[in-house]
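Undergrad: Sharing a sequence plus its predicted fold:
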Amino acid sequence: MSGKKTLMVLISLDHNWKIFSQGVIQMKFLRIVVLSFMSLTSASYGNEVHDVNIEKLEKLKKIDKNDAQKILDYCDNPLAWSALNYSIEVDDLRAALLIVDYTMDINRKDCAYSLKPSKHHHQINALQRVLYRASFIHKQKSLSDHQQMLVRKLIDKGIQVDQLVDFGQGSPTVYLCMFNEVELVKELLDRGVDINQKSGRLLSSALACGYVEMVHMLLDQGADVNLIDMLHSSILGQKCELIQLALDLGCNIHKTDVVRTSMNYVWSEAKKLDGNIPCNLQALECLHFLLTNGADPNFWIQEAINDNKSPNEVFSKSPLGIALRIFDSEASFQQKWYQQFLINLLLDYGAVIP
């Protein structure tokens, strides 16, 4: 087929694709775009072609043969995903940046997992995929230049940005908070994303990561500091300066998360940080900071008395009760020293056994 005829097919399809099923046309459309370019590389065209979209033609000329063949391969990927989702899954962001211009369904969702794809698994779009892979697969602390470009391009193309997913960290906006993308988050908020989605996850994520600028931007945009107890999230990072920031913002040091106060949270997170021994220097520093800022080691016991319950029923929930229950006499000398120091610290600040 000549370059002129191929372009005419492309233009006709581009103007009339809505009369077809999107599920059938998606791959065919992108395939014709690429094949049109491959035809153009060997065909001549000139002033006799008057109804060509010159801008689209110039874009086609920028795709080299290798990219064209690669995109064709992605159209026929073994998972039957969209070429856009598949290119992101295999970390070919350069190809993804090209595909975005021609994909007909920017919000197409495919399985979140490529190893064992199933229609029963979570389905995510291209924006969720690139952010999920950066965070959980590659363990990145910030987005690369190509990832930033792709995220911005997807947003500009109108991809859904306020969808919540049932795994990982939630919405794309939460991911961007964790990557400290202040301007992108602000742009999404300006586009109508709920700043208090998922019970304030944006604000707590920014605080947990230590992004002070992001925290203040979210507060300026109307984030509800009372929606959650950010102390729990700040302690995830084991940073006393973040706890101080949370306290300055008005967080209740005794507010509970399910059955835990912020002091109990120190124990559970310290256990994750140091194998099976829920003690380390960071946890000690964190607990000492809470105690010096007014945390009551007998909070649960006093709550039981106020509710006319036996203090013994809730002692196991108190920091001292937890410390005594999991004290390990078989631990190493250093680990036992940490545990003993922690118990003594609680006793010094008035912890009691009912």
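TA: Looks like it came in fine. Residues are numbered from 1 along each chain as shown.

Undergrad: Every contact and neighbour count from this point should use C-alpha atoms.
TA: Fine.

Undergrad: Which positions within stretch 147-156 qualify as buried?
TA: Of the residues in stretch 147-156, those buried by neighbour count under the rule 16 or more other Cα atoms under 10 Å are 147, 148, 150, 151, 153, 154, 155.

Undergrad: Against residue 58, how distant is the third one?
TA: Residue 150 sits 20 Å away from residue 58, taking Cα to Cα, to the nearest Å as the criterion.

Undergrad: How many residues are close by the residue lying closest to residue 298 once chain neighbours are set aside?
TA: Spatially, and ignoring its direct neighbours in sequence, residue 298 is nearest to residue 351 (5.8 Å; Cα to Cα, 6 or more residues apart in numbering). By the criterion of other Cα atoms under 10 Å, residue 351 has 20 neighbours.

Undergrad: next up, a second structure to put side by side with the first:
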Amino acid sequence: AVKIAAHLGHEKVIRVILEKGFQVNHNDMLCNASSCGYTSIVQLLIDHGADVNAQGGEYGTALLAASFEGHLEVIQLLIDHGADVNAKGGKYGTALNAASYMDNLKVVQLLIDHGVDVNAQGGVHGTALNAASYRGSFKLVQLLIDHGADVNARGGQFGTALNAALYTVDNLEVIQLLIDHGADVNAQGGRYGIPLQPASHWGHTRVVQLLLDNGADVNAQGGHFGTALQAASCEAHTIAQLLVDHGADVNAIGGIFGTALHAASFHGHVALVQLLLRHGAHVNEDTGGITPLWNASFKRHQQIVELLIQNGATVNTQGYYGTALQVASMYHQDSVMNILLKHGA
């Protein structure tokens, strides 16, 4: 009941409860009142001895809650009464990270004015700069950099600010800003490993070109897809041609599919398979007991099965999961089976 009263702003109810001796630090009352922006209730709780740095609730601390929700008056009140601007807790880790994720420039500035550590690590994004870069906030990214944010700091689910920025569509200005301030275009971090990989996977041609122009290693290994070319091959992007033109190794091995040809064959991208074969992709490459032909047969991509065979794919290669004919038979891919049998399976 007390928690609900704090959440709903029932100041009179809270006052009566406190006067009857209820523990002021119980049930995250201060966090709830702070997240809702009830300045007078926050003041009331503080007057009754509430610990402004108590840990608890969804956000971790009252200051984190107020910073996430953007309640400037509450933030100032908490700081005036000793709230630690660098306290850690909750999903977002720090008050600055929470405010940055919410793209709240005024809150970020207020926290900076009170000595917050702009490079503090914590929460899902790791740093405030990572959070701001993910949101695509040019002004906020600039503000953090101006106050000493490390553009190459590692942490959080994205690994780096540059990787975080790649998750937002049309975020070229922020990406350019980070690069202009020394962001390492080949830094490893997060699910995709290197910046070039997510940009290639999502088809952000201008971003890929920008990264390449600034020294991105087209053959860097790491992350979910192993290479940028394999990432592009999963989605049939014209970026694959751009990467090849910049020296991408069509036979590089890594990632969840093994090679770019494995990925293109699995996803059924005919034009991309043709492109890779024209540039010397090994048609019989076996990675983890799987060949491109096995992938195409498994996914019933008849045209690619034909194309691979025409380019020298061995139809009877025995892998960890059997032959192409066996997998086609297992999943009743009759049309694929006929093609394989016609070519000597």
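TA: All right, it came through fine. Given the structure is predicted, the values throughout are model-derived calculations rather than measurements.

Undergrad: Report the TM-score for the pair.
TA: The TM-score (TM-score structural alignment, normalised by the length of structure 2) is 0.54; 230 aligned residues with a Cα RMSD of 3.7 Å.

Undergrad: Let me have the buried residues of stretch 147-156 of structure 1 in CSV, adding secondary structure and distance to residue 227 of structure 1 as columns.
TA: Below are the buried residues of stretch 147-156 of structure 1 laid out as CSV (DSSP: H, G, I helix; E, B strand; the rest coil; distance: Cα to Cα, whole Å):
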residue, secondary structure, distance to residue 227 of structure 1
147, helix, 32
148, helix, 30
150, helix, 32
151, helix, 29
153, helix, 32
154, helix, 31
155, helix, 28
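
Undergrad: Nearest to residue 167 of structure 1 among those residues?
TA: Nearest to residue 167 of structure 1 among those, counting by Cα to Cα, is residue 151 at 19.9 Å.

Undergrad: can I assume residue 167 of structure 2 is in contact with residue 134?
TA: Yes. The pair residue 167 of structure 2 / residue 134 is scored as a contact, 6.2 Å apart, by Cα atoms under 8 Å.

Undergrad: Looking at these two, which has the bigger crowd around it?
TA: Applying other Cα under 10 Å to residue 167 of structure 2 and residue 134 shows that residue 134 carries more neighbours, namely 27 against 18.

Undergrad: helix or strand for that one, which one?
TA: helix 128-135 (DSSP states H and E).

Undergrad: Then residue 68 of structure 2?
TA: Judged by DSSP H and E, residue 68 of structure 2 forms part of helix 62-69.

Undergrad: what's the answer for residue 18 of structure 2, then?
TA: Using DSSP H and E, the element containing residue 18 of structure 2 is helix 11-19.

Undergrad: same deal with residue 159 of structure 1?
TA: Going by DSSP H and E, residue 159 of structure 1 is not in any helix or strand.

Undergrad: got the contact list for it?
TA: By Cα atoms under 8 Å, 6 or more residues apart in numbering, the contact list for residue 159 of structure 1 reads 106, 107, 127.

Undergrad: Give me the aligned partner of it over in structure 2.
TA: Counting by TM-score structural alignment, residue 159 of structure 1 lines up with residue 149 in structure 2.

Undergrad: Show me what the host helix or strand of residue 78 of structure 2 is packed up against.
TA: In the assignment (DSSP H and E), residue 78 of structure 2 maps to helix 72-80. Judged by 3 or more Cα pairs under 8 Å, 6 or more residues apart in numbering; DSSP states H and E, helix 72-80 of structure 2 is in contact with helix 39-47, helix 62-69.

Undergrad: Swap in 7 Å and give it another go.
TA: Packed against helix 72-80 of structure 2 by the contact rule (3 or more Cα pairs under 7 Å, 6 or more residues apart in numbering; DSSP states H and E) you find helix 62-69.

Undergrad: So which residues make contact with the helix it packs on?
TA: 30-31, 34-35, 37, 52, 59, 74-75, 78, 83, 94-95, 98-99, 102, 107 (Cα atoms under 7 Å, 6 or more residues apart in numbering).

Undergrad: Now do it against helix 72-80, angle only.
TA: With axes from the mean of the first three to the mean of the last three Cα atoms, to 10 degrees defining the directions, helix 62-69 of structure 2 sits at 160 degrees from helix 72-80.

Undergrad: How far off centre is helix 62-69 of structure 2?
TA: Relative to the centre of its chain, helix 62-69 of structure 2 is centred 23 Å away, using Cα atoms, centre = their mean, to the nearest Å.

Undergrad: got it, and stretch 313-324 of structure 1?
TA: Mean C-alpha position of stretch 313-324 of structure 1 versus that of the full chain (Cα atoms, centre = their mean) differs by 34 Å.

Undergrad: Report how far apart the opening and closing residues of that stretch are.
TA: Stretch 313-324 of structure 1 has its terminal residues 15 Å apart, counting by Cα to Cα.

Undergrad: How about stretch 184-197 of structure 1?
TA: So stretch 184-197 of structure 1: terminal residues 17 Å apart, Cα to Cα.

Undergrad: Could you tell me which residues within that stretch count as buried?
TA: For stretch 184-197 of structure 1, using 16+ other Cα under 10 Å, the buried residues are 184, 185, 186, 188, 189, 193, 194, 195, 196, 197.
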